[in-house]
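# Structure for the following, please:
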Amino acid sequence: MVKPGGSFASQKIQLLCCAKDELQNLEDTVETIKAVLLDAEKKQWHSQLVKHWLKKLKEVLYDVQDLLDDVATQDLRRKVTPGSKMSKEVRLFFSKSNQLAHGLKVGNEIEELRKKLVSIKNIGDFSLEKQDSEATLRTERRTPTFERDENIIGREKDKEEIIACLLDSSSGESVSVVSIIAIGGMGKTTLADLVYKDEKVKECFELRMWVCHGDPKNFDVDFIVKKILNSAKADPEVKKNLEDIENKSAEELQQLLRKVLDEKKYLLVLDDLWNEDRMRWLKLRPLLMGGSRGSKILITTRSLSVVEATDAKSVKYNLCGLSAEKSWDLFKKLAFGDAETSIDSGLEEIRRAIVKNCAGVPLAIKTIGSLLYTKKKTEWFNFKERELSNINDSAEGIMEVLKVSYDHLASHLKHCFAYCALFPKDYVFDKQTMIQLWMAQGFIESSEGNDDLEDTGDNYVSNLLCRSFLEVEEIDDDTGEVNTFKMHDLMHDLALKVAGDEGIRHASFLEQSSSRQKVTLLREATNLRTFISLKEGQIIPTDFPIEIISKLRCCRALGFGYEYFLIPASLGSQLKHLRFLDASNNYYIQNLPDSITDLVNLQTLKLSNCKKLTTLPRDLKKLVNLRHLLIDGCKSLSHMPCGLSHLSKLQTLNLYVVQKMDHKVPGGVGSLDELSALNRLGGSIVLKNLKFLQPVPNKGHLQEKERLRCLKLDWRMDEQDGKSDSDELILWENLRPHLNLTSLTIYSYRNRKWIGNFSALKKLDVSDCSKLTCLPDGISRLTSLKTLRIAGCPVLQERCQRECGADWEKIAHLPCSREEIIEEW
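This next block holds a predicted model:
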């Protein structure tokens, strides 16, 4: 401990040396204990003593992590505080963050935590074995294979029989029900999806809709109606009559549904239905009876009681497990890939015995097959004898099979998987958002000291997809990358099970949450590391208990607010651990509090569609850990602050607003020159108000940004703009992007020389460029171009007329039609 007396500087040095040693000892103790955590996590399912010990240990480890983060945050805030070294020392000495007082406090906390850890470690004598946290993940990353319908094994006959039921119009009722019934993991949703996408089904039904329910506790008719209408919006003819669904009353929604279905032959899939209350179904049924003869409702469910509550006369299809041979075929595909299977008869017997334990359930087969990919013979034998020998082939046994696969995940993947339990069943996860949330919780470990956490997180998603813990929902047509994913409902059950007591550290707040739930959350709020608002599958603000914010002192991820909620001025000083902040779609915010810039750990700041936001904090440059700044849709934003070039880790900046440099605002106006230093920027960016950009040669704002894929250049050109053609050519050269660009939108530009040889460009959109009189010859060299859209360019549109237009030959090779190219305004 620091001795009294001596100069401030000597005390500070002594204190820092002491704290550094104590911190190192604490971290060493943590690492020693972590070595047995994996074994403890496995054994807790069969021992309440181990479970209780593990819970107490994790509580202290959380406190240790918070303390270490406190120290690091204090140091980082000191580094980013403006001013001379002496003024910093004086300012911090007289602040709440006084270094000596803080150091003494930290020293005492370190000692207390170390004693707790040692005490817990000593009572944890459960013959726990040290395990390498990475030993369980030996396979290399495999790119997930996204199955074509014809490659799904063992369901061909089932598919044809369900389709026959749907196409049968012999029922006396205009709208009838077909139900697929099976235990979880059997492939009900996969089968329904195959049927839904079949060409015969598409031709038969005028309107197709898909609604996933998935909530065993709540069958809310109004909510189901809203989901049906949102699904119907996928039909272009229906969409134009379904604007602003969110703000309509229940009665208006019901009237709208009747209108949408009126005399149409429709197919409605109600996936993963749980409602066993016939009275509730009878409230929904009349709203669905307006379809023409032959309309069908296809239900997937685990329970026969659900079907009976729906309609006793419905066609019931009991989906059985895969046959032994089909199970083996599926298993081989996942366990061996394209490799040849061994002819070792003993190994063959072991493998078939493992498949038998999966009881024909596709999800179990895929999960175990992925787990055993590239394993050696001894590992196959040990897996069969030690881990599957006591598992039966009942529905409960299937969950145990999935649990075995979970036990073999690497520790960081376990954390990421369990975190998904925070979201409701059937939730569609945006991949980038989920990776940012994992980053905020410290689940993503940088490899070999690299700082590419997003790439590592993408690797995590691929691993979980490959092992069937996650399922692909949407793939980018251009890149083949996964955009969104889902979680099978059985996997969601497993995630809830393994998350266990971790749930009190992470909370989601649903729009329909009861007052009792609010009170419970407030009581537990001091330990929360995640608090986000959820509404219809998206992380957006909703009804948020304002009083909770002051208690979220351990929070790493926060998504909050009423749509008209003002961010508290004290946010930055209270939530120093925060890494992820989402205030999107807020219709009230005009300015962010200055304290936001005290959140020096912040990695992701989402302000999308905050339509009244006029300025960003002038000291935004203090957020040196910021990686993602999303401000798209902030229509009122007038300028960018100075100092963005200091944000060297920034990877996402989807809007940059150019302003005149003599525009008078506190802190000054940021220059587009600052983008030149941010070469890690990727994804998409809109450069707005380029009419204010001055022609200074050889700037090259974008040319080094290899990760940038989508670019929108928005001039909003005034008719009186005085720039010459040569000036505008300089501007274009300064804005020339890297050749990796795949999508380019040009709005309100008038110089002819506006395109280069971008061999990777796939989409080109030219809008409101009335002065453009012809396409450049270079457009024929855009060999990857698939989509061209021209709108609000009368001369250009005339020249691009099919066959007769002067520029038609330049674009005749494109796969898009004339209607897709030319859009009339």
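# Going by C-alpha atoms from here, please, whenever you check contacts or count neighbours.
Will do.
# I'd like the distance between Ile110 and Cys18.
11 Å (CA to CA, to the nearest Å).
# Looking only at neighbour counts, state which of those two leads.
When Ile110 and Cys18 are compared for neighbours, Ile110 comes out ahead with 21 against 16, by other CA atoms under 10 Å.
# what's around Asn247, how many residues?
9.
# ranges for the helices of the stretch 51-200 of the chain?
85-93, 99-123, 156-167, 188-197, 199-204 (DSSP state H, counting those that start in this stretch).
# could those go into CSV alongside distance to Glu448?
Output for the helices of the stretch 51-200 of the chain, formatted as CSV (distance: least, CA to CA, whole Å):
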stretch, distance to Glu448
helix 85-93, 34
helix 99-123, 29
helix 156-167, 47
helix 188-197, 39
helix 199-204, 49
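# out of these, which comes closest to Ser573?
helix 85-93 (14.3 Å; CA to CA).
# Give the full set of residues in contact with Ala495.
By CA atoms under 8 Å, 6 or more residues apart in numbering, Ala495 lies in contact with 417-421.
# chain center to stretch 306-320, what's the gap?
How far stretch 306-320 lies from its chain's middle: 35 Å, per CA atoms, centre = their mean, to the nearest Å.
# what does it contact?
Outside stretch 306-320, the residues within contact range by CA under 8 Å, 6+ apart are 158, 162, 165, 176-182, 186, 188, 273-278, 281-282, 301.
# For the comparison step, fold the sequence that follows:
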Amino acid sequence: MAEAVLFTLTNDILKLAGSNIFSKIQLVRGAMDDLSRLTYTVKTIQTVLLDAEKKQWDREQVKLWLVWLKDVLYDAQDLLDDVATEDLRRKVTPHNKMSKAVCLFFPKSNQLAQPYKVAKRIQEIRNKLDWIAKDKEFRLEEHPSEKSMAIGRGKKIENFAPDSEIIGRKEDKKEIKQRLFAPFPSQRFAPSPNQSVSFVAIVGKGGLGKTALARLVYNDGEVKEHFEPKMWVCVSDVFNVNLIIKEILKSANYPDIENKPLDQLPSLLRKTLDGKKYLLVLDDLWNTDRDKWVMLGDWLRDGLQGSKILITTRNRRVAEITNAKLVIYEPRGLSNDKSWDLFRKMAFGDGVESLDPKLEEMGRDIVKKCTGVPLAIRTIGGLLYGKNKAEWLRFKVHELSQIPEIDAVDGGIMQVLQFSYDHLPSCLKHCFAYCSLFPKDYVYKKDMMIHLWMAQGFIESRNGEDNLEEVANSYLSELICRSFLEVESTIKYGNVHKVKRFKVHDLMHDLAQKVAGEFAKFNH
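Have a look, this model is predicted:
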């Protein structure tokens, strides 16, 4: 998120430099001119940040350029903050004869002891920024400032139905339900006295829709009647037994679990599961340490005969360490027809009966490249939604060839996601990249997140009169439309379901971390 941080930083500098503080301060001759030129240079640098963001994917030189820029911008902000702080101190100091004076005087302990030092620092900072802005080695293109997105494109998904149909997974859902309802994993295995719980694993590559498929099964009416309790835990890459047990108990609605000591959690879990036919989903499992799994598995054995643990993972070995008798289900990519149905829905919206033949031809070419991977289909479809025929044709001529076939290129799904990210408006890039600051599988509260975006300066009014919360909601809707965010839960207003919480797909979180680039360096 290097560029997002710098973009916010430049905004802060421009606000400070444009305030009326400096109009009341008499600096040495030429300092105000230098301040004006510094402001102009900061604005110029802002225009190239978007281009730098795109180019830093494969150019180490650009990353270095951003690091240099960060250091100088922080120097500028420190200077302006010092001046603003001193101005505030004067205002709150009673009977200060100098409060209305136009000259600047700081105590000796302050490094800005005299006005000429302020002027000198402004000039030094401006010279450094001028050098960075004019550096031709990187040939960064200046982009016109993007206007805030129009509110309303999110109408496409204004009604977030909580149980919206997932295309092309009815047969997979049926197959998994059969395995969950079976008394034990296979007719070859008879249940042993200490083996009341059996395992089913959904294994497949990233973006294939494993979690969505598990969610379909989890919310199925027959599954709800068959298992009690049902619990869902997102595990991801941090396998901490006590924390996982705590999340299981939370999902089982155990009261006041936050205040329970960690050493009591295993026994509470055993009591919760004892004598019950439960279903536990462990989503996005990565642990390959058998010993760690045994520690957790020992506390999950007390369910009634027929209890099931459903695992989703990209790694077959991860599934195999959980139990020697598990059943592995490997869903395939969507069929050509179902892939087209999903792409058509994402790229053209619901209710479109006929398409332009040329647009359909291009769309089907894109679908072939996506090789049935739902996340890739949704992402590219969201990219093209709302674009006119001329834009589609331009996309075909100049950019379609850049999309790799996922099965033919190592990491192809990430390249597709990167491609779609590069086409986001800069305001959406900043909001999405901000998600990298949170852990994988984090559930974001919508209201909290949009206020964080607003505090970072990511939400922009087109005319100074727009309600920023409404603009932020339109950003959120747009990111959901483009599959960068996923709805986790909704709240109903009349007949309309609106987002209450959302999540970031684990691959999208990987992307957010990648585009964050040198962010760690910006905190040091």
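# Just the closest of the contacts of Ala495 of structure 1 to Asp455 of structure 1, please.
Using CA to CA, these come closest to Asp455 of structure 1 at Phe417, 17.2 Å.
# Make sure the closest one is indeed in a helix.
Yes: counting by DSSP: H, G, I helix; E, B strand; the rest coil, Phe417 of structure 1 is part of a helix.
# re the thing from before, need the winner for burial among the helices of the stretch 51-200 of structure 1.
Most buried of those by mean neighbour count (mean count of other CA atoms under 10 Å) is helix 188-197; its value is a mean of 19.
# which secondary structure elements does that helix contact?
helix 156-167, strand 295-301 (3 or more CA pairs under 8 Å, 6 or more residues apart in numbering; DSSP states H and E).
# what angle sits between it and strand 295-301?
With axes from the mean of the first three to the mean of the last three CA atoms, to 10 degrees applied, the angle from helix 188-197 of structure 1 to strand 295-301 works out at 160 degrees.
# which residue lines up with Leu229 of structure 1 in structure 2?
Under the alignment (TM-score structural alignment), Leu229 of structure 1 maps onto Leu249 of structure 2.
# measure its match to Ala17 of structure 2 for me?
53 Å.
# neighbour-wise, which of those two wins?
Applying other CA under 10 Å to Leu249 of structure 2 and Ala17 shows that Leu249 carries more neighbours, namely 24 against 20.
# Was I right to think that one contacts Ile257?
Yes: Leu249 of structure 2 is within contact range of Ile257, at 7.2 Å (criterion: CA atoms under 8 Å).
# Quick check: buried residues in stretch 7-21 of structure 2?
7-14, 16-17 (16 or more other CA atoms under 10 Å).
# mind giving me CSV with those residues and columns for secondary structure?
Formatted as CSV, the buried residues of stretch 7-21 of structure 2 follow (three-state DSSP):
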residue, secondary structure
Phe7, helix
Thr8, helix
Leu9, helix
Thr10, helix
Asn11, helix
Asp12, helix
Ile13, helix
Leu14, helix
Leu16, helix
Ala17, helix
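# Next, name the residue at the spatial heart of structure 2.
Residue closest to the average C-alpha location in structure 2 (CA atoms, centre = their mean): Cys435, at 4.0 Å.
# shouldn't that residue be in contact with His509?
Yes: Cys435 of structure 2 is in contact with His509 according to CA under 8 Å; the separation is 7.4 Å.
# is it fair to say Pro404 of structure 2 lies in a helix?
No: counting by three-state DSSP, Pro404 of structure 2 is located in no helix; its state is coil.
# need the contact list for the corresponding residue of structure 2 for Lys159 of structure 1.
Counting by TM-score structural alignment, Lys159 of structure 1 corresponds to Lys173 in structure 2. Lys173 of structure 2 sits next to 213, 216-217 when contact means CA under 8 Å, 6+ apart.
# still on that earlier bit, who wins for most neighbours among the contacts of Ala495 of structure 1?
Phe417 leads the contacts of Ala495 of structure 1 on contacts (other CA under 10 Å) with 26 neighbours.
# can you tell me which residue in structure 2 aligns to that one?
Using TM-score structural alignment, Phe417 of structure 1 pairs with Phe432 in structure 2.
# do the same with Lys197 of structure 1
Lys197 of structure 1 maps onto Asn219 in structure 2, by TM-score structural alignment.
# Over to Lys486 of structure 1?
Under TM-score structural alignment, Lys486 of structure 1 pairs with Lys503 in structure 2.
# on that earlier part again, got a list of what the residue nearest to the centre of structure 2 touches?
Cys435 of structure 2 sits in contact with 504, 509, 512, where contact means CA under 8 Å, 6+ apart.
# ok so, going back, mind checking how far the match of Lys159 of structure 1 is from Asn219 of structure 2?
11 Å.
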